[in-house]
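> no sequence on this one, just coordinates:
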């Protein structure tokens, strides 16, 4: 294959902690990232808030809601909300196994992007583990549509995202961004793109219990005059579509394994991303579970199909 895929699973070398507020509930929260054994995946554990020891795995089967953010668990009970930026950082950097302790119901928004998660994981360092990493290789096109919106997976020799957004606001308009994902491109081109919203929607969101922690410190805000009101302006000229790609990466990380293929969407969002992922994983002829096999004394490698366990993390 013409791509550089890591052969072995990874985890963090040491524990690292971040604190902040939830962008929707506005409540303070601390989150601790710990090294985890091979094949653990990403697991959230609620601590110190009356839900001590309750675990929620970062898998598509655990999605409880997709309104404005991705929620894992029971939205009316034990859950962890707004997981997408964090999961995008783990996926983008190639970190497979992490045990996460969180003392609230929503992941901290920090600066509205994945940049501070990237910094934290760099601080902790990455440990290579002696167990092969498995990938989901897309074998045929899978498409889902919802009105004018659509999303699809297609075979591709790499991991690629092609995101197309189209907003009536002239501050955004139509933007398209496509890129092959590896840790370097994720850091430079995607990780710093912030969440965004419109000033005209604030009161409606507040009344519905959303965006209670949103501010100019963690969101790009478009004013009533259709201009970005943040003093520093945008981090990228097309920051809006790059953030939608960041969201898509986080949502699709809930497959439990990385993709070898291309994900494309037009006017997508959390709900469409989740629906596309469920559609793909419900069709076992549409994908194959593969891992790296080295030959000729380790100087060449190819991806070979493997038998997935009965209760594989990507199963729904």
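Perfect, I can see it now. Computed from a predicted model, the values in this text were never measured in an experiment.

> only C-alpha atoms for contact and neighbour calcs from this point on.
Will do.

> residue 98 and residue 11, how far apart?
Separation of residue 98 from residue 11 (C-alpha to C-alpha, to the nearest Å): 6 Å.

> of those two, which one has the most company?
With neighbours defined as other C-alpha atoms under 10 Å, residue 98 and residue 11 compare such that residue 11 has more, 27 against 24.

> measure that one to residue 127 for me?
When residue 11 is compared with residue 127 (using C-alpha to C-alpha), they lie 5 Å apart.

> all helices for the stretch 1-150 of the chain, in order.
Ranges of helices in the stretch 1-150 of the chain, per DSSP state H, counting those that start in this stretch, are 84-93, 115-124.

> of those, which approaches residue 289 most closely?
Smallest distance to residue 289 across the helices of the stretch 1-150 of the chain (C-alpha to C-alpha): 17.2 Å, for helix 84-93.

> quick check: angle from the closest one to helix 115-124?
Helix 84-93 and helix 115-124 are oriented at 50 degrees to each other (axes from the mean of the first three to the mean of the last three C-alpha atoms, to 10 degrees).

> tell me which helix or strand comes right after the lengthiest helix in the chain.
The single longest helix within the chain, with elements called by DSSP state H, is helix 239-252. Of the helices and strands lying after helix 239-252 in sequence (DSSP states H and E), the nearest is strand 258-266.

> quick one, that next one and helix 84-93 angle?
Using the same axes, to 10 degrees: strand 258-266 against helix 84-93 is 130 degrees.

> what's the first-to-last distance across stretch 118-138?
Chord length of stretch 118-138, first to last residue, is 27 Å (C-alpha to C-alpha).

> okay, buried residues for it please.
Residues of stretch 118-138 classed as buried by neighbour count (16 or more other C-alpha atoms under 10 Å): 118, 121, 124, 126, 128-129, 132-138.

> show me where the stretch 151-300 of the chain has helices.
All helices of the stretch 151-300 of the chain, identified by DSSP H, counting those that start in this stretch, fall at 183-185, 202-207, 239-252, 270-281.

> between helix 84-93 and the third one, find me the angle.
Calculated by the same axes, to 10 degrees, helix 239-252 forms an angle of 80 degrees with helix 84-93.

> picking up where we left off before, would a markdown table of the helices of the stretch 151-300 of the chain with mean neighbour count and distance to residue 177 be doable?
Output for those, formatted as a markdown table (neighbours: other C-alpha atoms under 10 Å; distance: least, C-alpha to C-alpha, whole Å):
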| stretch | mean neighbour count | distance to residue 177 |
| --- | --- | --- |
| helix 183-185 | 13 | 13 |
| helix 202-207 | 13 | 27 |
| helix 239-252 | 26 | 6 |
| helix 270-281 | 21 | 16 |
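
> structure B:
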């Protein structure tokens, strides 16, 4: 490997380690286009695309990885299998999952596959039961995490409407997500999205809101940012936390973080039980 290639890989590695996956991809691919082949580079190229949910491109580089060395860590069999599904190669995906199980027998993802080997048959049998169509409010950017509140549809979006000062999320080079709302008509159609609430939205990510039945309390995910101050973990990464806000005369106020948050792990994506006595959430806290 020449000096220019070494320098390029070093720059890409730094971007990858800083979760700047789009920037990492651009540099890795410049090096790869010049004919350089390296197992670690193929791993990181596949991972970069996998982490930004471009599984079709991830499949290309995981395929190159396994062509170079068919013996990989267990996680790569899983990621390759999911990427193979994205390009419609289910037979090979299943073979990769079998090898994943052999290497990581206790992993719940492998156990799930083992218990649902006829998943394609189930999908085909149930695919005609529901009709899925575009809601008419999607943007070219990330739109997800919907919730129903007071005859409106709330969702997170990386679109930039100019309502909040925007920062770019280096993970995928999109704006940080904010909450938006759309009025739901009697026929089920939804209106033009508007910024939900400036007391809730910040310069960083907000997403996945959930509301109590009386509409007086909401829980939502946000980066570790409160009262104009951001907090980082020991690796200097801004993680995710759960926050609570209350409705006072139609205004969302008293934003506060929940007591089980931590600067050292993420807590996100809340859901309330039917009786509203239990709050469920996702987390990578130790022991989970």
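Cool, the structure landed. Please read these numbers as outputs of a predicted model, since none were measured by experiment.

> any idea what the TM-score is?
Remark: TM-score between the superposed chains equals 0.22 [TM-score structural alignment, normalised by the length of the second structure]; 115 aligned residues with a C-alpha RMSD of 6.6 Å.

> circling back: who are the packing partners of the longest helix of the first structure?
helix 84-93, strand 159-166, strand 174-180, helix 270-281 (3 or more C-alpha pairs under 8 Å, 6 or more residues apart in numbering; DSSP states H and E).

> using CSV, lay out these together with distance to residue 292 of the first structure.
Shown next, in CSV, are those (distance: least, C-alpha to C-alpha, whole Å):
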stretch, distance to residue 292 of the first structure
helix 84-93, 18
strand 159-166, 15
strand 174-180, 19
helix 270-281, 21
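
> for residue 143 of the first structure, find the nearest of these.
helix 270-281 (7.0 Å).

> number of residues surrounding residue 57 of the first structure?
Using other C-alpha under 10 Å, residue 57 of the first structure is surrounded by 21 other residues.

> wait, isn't it in contact with residue 42?
Yes: counting by C-alpha atoms under 8 Å, residue 57 of the first structure does reach residue 42; the two are 6.2 Å apart.

> coming back round to it: nearest to residue 102 of the first structure, of the buried residues of stretch 118-138 of the first structure?
Closest approach to residue 102 of the first structure among these (C-alpha to C-alpha): residue 121, at 16.1 Å.

> so residue 135 of the first structure sits against residue 287, correct?
No: checked against C-alpha under 8 Å, the pair residue 135 of the first structure and residue 287 is beyond contact range at 9.7 Å.

> quick one: the strands in the second structure, in order.
143-149, 152-157, 168-169, 174-175, 178-183, 194-195, 206-211, 217-223, 225-226, 229-230, 240-248, 251-257, 267-272, 279-283 (DSSP state E).

> so what does the fourth one touch, helix or strand wise?
When contacts are defined as 3+ C-alpha pairs under 8 Å, 6+ apart, strand 174-175 of the second structure sits against strand 168-169.

> how about the contacts made by residue 156 of the second structure?
In this structure, residue 156 of the second structure makes contact with 142, 143, 144, 145, 146, 177, 178, 179, 180, 206, 207, 208, judged by C-alpha atoms under 8 Å, 6 or more residues apart in numbering.

> not counting sequence-adjacent ones, nearest residue to it?
Nearest non-adjacent residue to residue 156 of the second structure, counting by C-alpha to C-alpha, 6 or more residues apart in numbering: residue 179, 4.5 Å away.

> and that neighbour, how many neighbours does it have?
Using other C-alpha under 10 Å, residue 179 of the second structure has 28 neighbouring residues.

> wait, isn't it in contact with residue 221?
No: using C-alpha under 8 Å, residue 179 of the second structure is not in contact with residue 221; the gap is 10.2 Å.

> now do the shared contacts for those two.
Common contact partners of residue 179 of the second structure and residue 221 (C-alpha under 8 Å, 6+ apart): 206, 207.

> let's have the helices of the stretch 151-300 of the first structure in CSV, adding distance to residue 90 of the first structure.
What follows is those, written out as CSV (distance: least, C-alpha to C-alpha, whole Å):
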stretch, distance to residue 90 of the first structure
helix 183-185, 10
helix 202-207, 29
helix 239-252, 8
helix 270-281, 18
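
> ok, residue 295 of the first structure - how many residues close by?
Residues lying near residue 295 of the first structure (other C-alpha under 10 Å) number 10.

> wait, doesn't residue 255 of the second structure sit right on residue 246?
Yes: counting by C-alpha under 8 Å, residue 246 is a contact partner of residue 255 of the second structure at 7.3 Å.

> distance of residue 245 of the first structure from residue 203 of the first structure?
According to C-alpha to C-alpha, residue 245 of the first structure stands 27 Å off from residue 203 of the first structure.

> ugh, wrong one, I meant residue 73 of the first structure
27 Å.

> and the nearest residue to residue 58 of the second structure once chain neighbours are set aside, how far from residue 7 of the second structure?
Among residues not flanking residue 58 of the second structure along the chain, residue 46 sits closest, at 4.4 Å (C-alpha to C-alpha, 6+ apart). Residue 46 of the second structure sits 20 Å away from residue 7 of the second structure, going by C-alpha to C-alpha.

> between the two, who's got more neighbours?
For residue 46 of the second structure versus residue 7, neighbours defined as other C-alpha under 10 Å are more numerous around residue 46 (28 against 14).

> residue contacts, the more buried one?
So residue 46 of the second structure contacts 57, 58, 59, 60, 61, 62 (C-alpha under 8 Å, 6+ apart).

> again, only this time at 6 Å
By C-alpha atoms under 6 Å, 6 or more residues apart in numbering, the contact set of residue 46 of the second structure is 58, 61, 62.
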